[in-house]
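# Just to be clear, the model below is a prediction. Sequence and coordinates:
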Amino acid sequence: MAFLHRVVNGGGTLEREYALGTGRMDLCLRYGQVVLGIELKVWRQGRPDPLQAGLAQLDSYLARLGEETGWLVIFDRRSGIPPIEERTTTERVTTPDGRRVTVVRG
């Protein structure tokens, strides 16, 4: 949150559920010439890993924004998994249309 406060206090904007015509991206952060599209997903018990669906969704949002990079954050809410400090990871992946996305899992 402190990072987001600094961006907004420094002249940036943070828009929730940013409408793009094909749906609503969860967060759109703008700071100067930088635009970050951020999609949030929850991995629930008994459900499949939301990675592929999240990447496809974010891919279409980034295309509408004209951006080549974005962030996908996956909150793991399944039972019986290690504490968040042990399971939090980041990795860089490529969307179906070749955009670069940083995936944060926790």
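Looks like it came in fine.

# C-alpha only now, for contacts and for neighbours.
Noted.

# for this protein, which strand is longest?
Assignment by DSSP state E gives strand 34-43 as the longest strand of the chain.

# For that strand, buried residues please.
Val35, Leu36, Gly37, Ile38, Glu39, Leu40, Lys41, Val42, Trp43 (16 or more other CA atoms under 10 Å).

# now for it, which elements pack on it?
strand 24-31, helix 51-65, strand 69-76 (3 or more CA pairs under 8 Å, 6 or more residues apart in numbering; DSSP states H and E).

# okay, the angle between it and helix 51-65?
With axes from the mean of the first three to the mean of the last three CA atoms, to 10 degrees applied, the angle from strand 34-43 to helix 51-65 works out at 150 degrees.

# mind putting the buried residues of strand 34-43 in CSV, distance to Thr102 included?
Formatted as CSV, the buried residues of strand 34-43 follow (distance: CA to CA, whole Å):
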residue, distance to Thr102
Val35, 14
Leu36, 11
Gly37, 11
Ile38, 9
Glu39, 11
Leu40, 12
Lys41, 13
Val42, 16
Trp43, 17
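
# for those, which one is nearest Ala63?
Ala63 lies nearest to Gly37 out of these, by CA to CA, at 10.4 Å.

# take a look at this one as well, against the first:
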Amino acid sequence: MSSRSPTSRLAPLKLVSACVAVGLHAAVLAMVLSAPVVEVAQGRPEALDVQFVELGPAIEPEPVAAAEPQPQVETPPEPEIIPEPEPIIEPEPEPEPEPVVETPEP
């Protein structure tokens, strides 16, 4: 069993929740104070329009199809480059030794 009481485990959660609530209130107050006073005084409440955005997976826009597809010009295939074979190097023949002719001794 844990030595911490159930209320001490919820303390960080309560602190984070309080910070989020204060932050949201500050954001709304900043939006109201940053609205031009002239537009609000003229009866244009859209100056204080609050929009809620639903967070979800990003949807990629589909590419718009062109009115007329561009004709594709076929390029001729490049000729294959055939490498030249390496010349066969034959080793030089070894010189044949001269036959030894024994001369008789006088």
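Received the coordinates, thanks. It should be emphasised that the depicted structure is a prediction, and the values quoted were computed from it without experimental measurement.

# After superposition, what's the TM-score here?
Overlay of the two chains. TM-score (TM-score structural alignment, normalised by the length of the first structure): 0.21; 31 aligned residues with a CA RMSD of 3.3 Å.

# returning to what we had before: okay if I get the helices and strands packed on strand 34-43 of the first structure as TSV plus mean neighbour count and distance to Arg92 of the first structure?
Formatted as TSV, these follow (neighbours: other CA atoms under 10 Å; distance: least, CA to CA, whole Å):
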stretch	mean neighbour count	distance to Arg92 of the first structure
strand 24-31	18	19
helix 51-65	18	11
strand 69-76	20	9
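
# between these, which one is nearest to Phe3 of the first structure?
strand 24-31 (11.2 Å).

# want to throw the helices and strands packed on strand 34-43 of the first structure into TSV with distance to His5 of the first structure?
Output for these, formatted as TSV (distance: least, CA to CA, whole Å):
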stretch	distance to His5 of the first structure
strand 24-31	11
helix 51-65	23
strand 69-76	18
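
# Please identify which of those is closest to Thr89 of the first structure.
When those are ranked by proximity to Thr89 of the first structure (CA to CA), strand 69-76 comes first, at 10.0 Å.

# ok and the closest one relative to strand 24-31, angle-wise?
Using the same axes, to 10 degrees, strand 69-76 of the first structure lies at 130 degrees relative to strand 24-31.

# Tell me the helices and strands packed up against strand 69-76 of the first structure.
For strand 69-76 of the first structure, the packing partners by 3+ CA pairs under 8 Å, 6+ apart are strand 34-43, helix 51-65, strand 100-105.

# any chance of the ones you listed in TSV, plus distance to Ala2 of the first structure?
Output for these, formatted as TSV (distance: least, CA to CA, whole Å):
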stretch	distance to Ala2 of the first structure
strand 34-43	17
helix 51-65	24
strand 100-105	18
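
# Next one: the nearest residue to Arg16 of the first structure once chain neighbours are set aside relative to Leu65 of the first structure, how far apart?
Using CA to CA, 6 or more residues apart in numbering and skipping the chain neighbours, the partner closest in space to Arg16 of the first structure is Leu27 (4.7 Å). For Leu27 of the first structure, the distance to Leu65 of the first structure (CA to CA, to the nearest Å) stands at 12 Å.
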